[in-house]
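K.L.:
the following block contains a protein sequence and its predicted model.
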Amino acid sequence: MTLYRQLLVTILLLFIMLFVTAYAVQFSSTRSYLAEQQEITVINTATSLGLALTPYLETSDTVGAESVINAVFDGGLYRKIQLDLLAANKVIIREHLAQPQNVPNWFINLGLFEGAQHNAVLTSGWLQLGQLSVEGHPGQAYHQLWQGMSQLATWFVACFLLVWGLLVIALRYLLKPLHDIEAQARDIERHHFGKAIALPKTRELKEVVMAINNMAGQLEVQFKEQADEAERLRHRAFWDPTSGLGNRAYFVSQSQSWISDGTGGAVILIAVDMLEQLDQDEGFAVRDQMIKAIATDLRQLCQRFSEYALSRISAREFALLVPESDVDRLSLLGEEINRQVAEQVIDPVNSRNISVVGMAVIQNEDNTSQLLTRADNALNKARMDNAGAVIIEHSKLEHQLGRLAWKKLIEAALADDLFALSSQAVFDFNGELQHEELYIAIRTDKVTYRAGSFLPMVEQFKLGERLDLHIVGRALKYLATRPELRLAVNLTQYSCRQAGFWHQLDQLLAEYPQECSRLLLELPESAFFWSKNALMVPLASLKVSWGIDHFGRHFDLLTQLNDLRPSYVKLDHGFTSQVMDADYDDAFLAAVCRSARSMGALTIATRVETDQQLEVLKTLYVNAYQGFVSPPHKLA
């Protein structure tokens, strides 16, 4: 029982005890008073009636005596008046046996009043004329006692309810600091740090609140320092300080993750050869200024893509990963890049050596080394061509579709539900199942298309909202048949940016209230990178748990993790796939995992393929894992 309820019950019990005691005293005193008054009334009546009857008895006027008795009997509430005429050997009796009105029978049956009785002998000198007996009726006493005590009980009940209400208000106000302390303690337990608790006026509670606020502030600073340290390690390992972009190591890790996910697209290498001449003519400061301007232009150009990776991989080369495989669109993109770079140069002496672009379209059999080699070959061919040349290395892939064919296929899949579902388990290191992640593919009569091949087109044609609602609906229906299962569903970046999507999602979730607790939503990290503030409101009111997928691809998001408060983060495969390399420095990965874990987010490693990887990941503050050590399986 809470302290609030204990205090409330204790005070109310004391009030009830006081009420019962006061009521009992009042009841007893009122009963005694009424009984005494009835006895006095009976005695007075017997005395006055005897004096009035004596003259009639002396003359043996029986009729006159009866008239006097009738007058007295009718004028008061008496149960019985009896006159024994000794000389005439006659008895006159008047009785009233009716029960009092507006008094319950159970109250009368308590026997609180017996009825006062008084006997008197009527004489004339030494001669006894008769014997008079007067017995009072207790009905009036019962009536007065019932009315008085009923009113008193009503007032006591009204006061009790009023005191109850005032106590509720007063205790909630007085104990509000304790409630705030409890909420703050729970937030600290979940590694969430909110605003400081307002200091109460109560001295004892004020000291406790000050201690809690100081402790929460110190822990928040410590966790922020951990996040900052992880970001410093990340910048040291994957950041190019001159351009503000990723370095070559970052680009290689992202290429590995990109290929492993089966995401189609292309690698674009941009060589700005005039940087070397600019360094010689103007100095490194002017060269660095040019590098920053080019990096800014490339970053703005990349915002049209849902996912991308941008890096400076050498003194005069930039590299870009984009989810675009259409040759014509890539050619236009390369020309736009050359044009933007050329606009940075004022009156170029030799426009031939400003920049060139080489591209390689990702193919199914590619690995990172092969992909970068083909892109570098395309870049060398571009250098030997004319100014601003764009060379694309590609081959016609089996089942490769054009943009319009992709759109038609995706819309047909949404209309006819051509999606095949499978799932992959997520385990902690104790072997306990955390949840399963849902994978989708489009299956036709001829071929099956993996999600990585058509999701870029889903983003381009802005079909993500329809796709996500369709898949979430299927997942909820499947969860209804599997009450023991927890299922995670990935959302597209386009959906995350649409306010209407979150409204439709709320309506869909409302249809499956029982299944919502077992549904998890995975949002791509890039969605927070572009629209973090816009996502905070819908995520705060979301009825399901959620996590961040591909965590670690973008810089500076780790320091904001405490504001986002996800249930879990799935580390990007680019950082976990290298843990078995002999020269791999795991300090950054350990710092990221430790920081995320200290902020209350479960850290999950992805694409884990061997038991040796598991042993290494155990030492890096990773909570759980998924990968081909537990292959995906089809859902019925």
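P.N.:
Good, I have the coordinates.
K.L.:
please count neighbours and contacts with C-alpha atoms only from this point.
P.N.:
Will do.
K.L.:
SS state for Ala196?
P.N.:
Under DSSP: H, G, I helix; E, B strand; the rest coil, Ala196 falls in the coil class.
K.L.:
what about it, distance to Ala227?
P.N.:
As judged by CA to CA, to the nearest Å, Ala196 and Ala227 stand 21 Å apart.
K.L.:
and if you look at Gln37?
P.N.:
87 Å.
K.L.:
and what of Gly552?
P.N.:
Taking CA to CA, one finds Gly552 at 12 Å from Ala227.
K.L.:
find residues that contact each of these two.
P.N.:
Leu558 (CA atoms under 8 Å, 6 or more residues apart in numbering).
K.L.:
the more surrounded of these two?
P.N.:
More neighbours surround Ala227 than the other of Gly552 and Ala227, with 27 against 24 (other CA atoms under 10 Å).
K.L.:
what's the more buried one in contact with, if anything?
P.N.:
Leu558, Thr559, Ala591, Val592, Ser595, Ala596.
K.L.:
most widely separated two among these?
P.N.:
Spatial extent of the contacts of Ala227 (CA to CA) is set by the pair Thr559 and Ala591 at 11.9 Å.
K.L.:
try this one next to it:
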Amino acid sequence: MSLIKQLWIAIIVIVLLAFGSSFFISAYQTKNYLAEQLQVKNIDNATGMALTLSQMEKDLTTIELMLAAQFDTGYYRRIALKDVAGNIVTEFSLTAQPVNAPDWFISLLNFEIKPGIAQVQDGWQRFGSIELESQTDYSLVALWQITKDLALGFLIIAMGCGITGSILLNRVRRPLNQVVYHAEALGNRQFITSDEPATFELKRLVVAMNRLTGRVRLMLEQERKQLDQLQRQYELDPVTSAFNRAYCASWLEGYFNNSERSEIKSVFLLRVTNLQGINLQLGRSETDNWLRLLVNTVQQYHGVRLVSRLNGSDFFVVSDQVTTTSSMCEQLLGQLNTECLLDSNHTTAPLLLVGLSLDAMSSRQQTLSQLDAMLVEVESAPPLQSKTLQQPQPYDTLADATAWLKAIKQAIDADRIMPKLYPVQRRDGSLLHQEAMLRLNINDEWLSAGQILGWARRYQFTSQLDSAMLNRALGQLSADNSLQLALNISDQTLTTVAVHYQLLTLLQTVPKSVCQRLSLEFDERLVIKHQLLFISFASALKALGVSVGLQKCGYAINDIQDLEKLGIDYLKIDAAIVLRYQTSEAAKLLAGLIKLAHTLSLLVIAEGVVSVEDINGLHQLGFDGLTGPGIA
């Protein structure tokens, strides 16, 4: 229960106790006062009537007429004259009449008045006694009216107190909500700062939380600087800030070791022709600036995921297959010829570009050898600038893109979708979760994500696949209470707000206990490009109990602004770094990444673990979990 509700309950209880006690005390005091007045009236009237009768002739008829006349005034319920022996000589009484008041009120506050008794004399002798009881119905009706007026007054005062309390609580609510939001953010590993409220106790609390946030940010900044220095020292080309040859080799090894590829990649080898002559023509400084422009142009091209400098003049480029390899080669070369010209006298840039699809290759050595051979062929046939390797489609039954899209839609509509599970293991050997990889049945054959996503991406159909996978995963989680799953989320899903609402609505249809066993993972590069969208989506997912993680993490982690505000639960480090953990350079980088993540209380998971022998070494580095071909 929220603090505001507790305050409201406390205020209501206090008001009810105060008004209730005042109400009943006032009602009983009024009743006692009226009862006292009625008792005095009974005694006074009985005494007066006895005095009158004592002075009269003791004729019974005359006495009865006098008592009847007195009774008929309507102020009495009973008048009785008794003789000396206590026998009733004459009596007048009124039958019970309905009273205009509720029964519960009558039973609770009914009057019990003793009759007034006085002695009647006959000279010096005692004639008898007279008993008189006044009518109480009028007093009961009057008491009921007073009580109603009192209750109405209390109700009006209570409403006024409620309005005043609401205004005061709203003034308290604003800083209190701010403190609650700050505390929830800290609980979700989002280290934010808040303005200090005027309330003294809340101010002390906010100051303490802001101080904690400041310390965490200072530690993060220090860790980031150290990580950035290590990255620039060991993994990046000092001139262009592209990755170096070692990273390229490691990335290729990780790609071919991974049997469950999310999609097919295209790779290119870009060569600067006559780099020595360019250096003599422009000078070293201008040449370096031109090389940086070249690398930046390639990195900004749609679909490019990696640029690595193999040597002085050769650059290795990895791209998602958003189009055919040949189309991308032509388009990329055309953009480079436009933006990277050395001077206006040339119509093309001094560049050669060759490419192929990695699906046609089987190893790192074969890939680099094939690219080198293609580059030699292009160099020997000027003015040829580019060449691509034509290879068969990975699944050539549906060669037409439109047929692919139709087949994918039919498979989803027929629920021919199945996740293939790969374990993620904790340090103690227990299961953290299982990665659910897409399998789709087309023409009675189960196809992997790598065979499907390239086609789906061309028609922007990946979000529908994400929705179908999530729906299937929720069904499995609901059926098996011990199952924990992690799903990869595509770039189209992350960048489309309408899809966010669709997935959140789907998650709201299942109990929170099911959502708590689900993790959604996003590529690090996507989070960098769409950080605000990610923070909004991740916050909504966390509110439903879903865990959120980043996959393929590594050197770009420093490019994420305010990492502490993302609210993520774990990082999965890219296999391109993990595979080289035995080298001192990669070990330092991994240790820096792990320390940065642990500062934010994040789990760190190594991707691409190949052999059982690597498990102990990676655990010694500080990894909290492992996944890959070597994890059974």
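P.N.:
Everything's here; your move. In this text the structure is predicted, and so the values were computed from the model without any measurement.
K.L.:
which of the contacts of Ala227 of structure 1 fall in strands?
P.N.:
Applying DSSP state E to those, no entry is found in strands.
K.L.:
who's in contact with the closest residue to Gly592 of structure 2 other than its chain neighbours?
P.N.:
Leaving out its chain neighbours, the residue that sits closest to Gly592 of structure 2 by CA to CA, 6 or more residues apart in numbering is Leu227, at 5.6 Å. Going by CA under 8 Å, 6+ apart, Leu227 of structure 2 touches Leu589, Gly592, Leu593.
K.L.:
then Thr62 of structure 2?
P.N.:
Taking CA under 8 Å, 6+ apart, one finds nothing in contact with Thr62 of structure 2.
K.L.:
how about the helix or strand it falls within: buried residues?
P.N.:
Taking DSSP states H and E as the definition, Thr62 of structure 2 sits inside helix 60-71. Under the neighbour-count criterion of 16 or more other CA atoms under 10 Å, helix 60-71 of structure 2 has Ile63, Glu64, Leu67, Phe71 buried.
K.L.:
could those residues go into a markdown table alongside distance to Ser250 of structure 2?
P.N.:
Below are the buried residues of helix 60-71 of structure 2 laid out as a markdown table (distance: CA to CA, whole Å):
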| residue | distance to Ser250 of structure 2 |
| --- | --- |
| Ile63 | 128 |
| Glu64 | 126 |
| Leu67 | 122 |
| Phe71 | 117 |
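K.L.:
just the closest of these to Asn257 of structure 2, please.
P.N.:
Phe71 (114.5 Å).
K.L.:
in structure 1, what residue corresponds to that closest one?
P.N.:
Under the alignment (TM-score structural alignment), Phe71 of structure 2 pairs with Phe73 of structure 1.
K.L.:
hmm, back to that, past the helix holding Thr62 of structure 2, which element shows up next along the chain?
P.N.:
That would be, after helix 60-71 of structure 2 and using DSSP H and E, strand 76-82.
K.L.:
check how far that following strand sits from its aligned residues in structure 1, on average.
P.N.:
When structure 1 is overlaid, strand 76-82 of structure 2 sits 2.6 Å from its aligned residues on average, using mean CA distance after the TM-score superposition for structure 1.
K.L.:
list the contacts of that strand.
P.N.:
67, 71, 88-94, 128-136.
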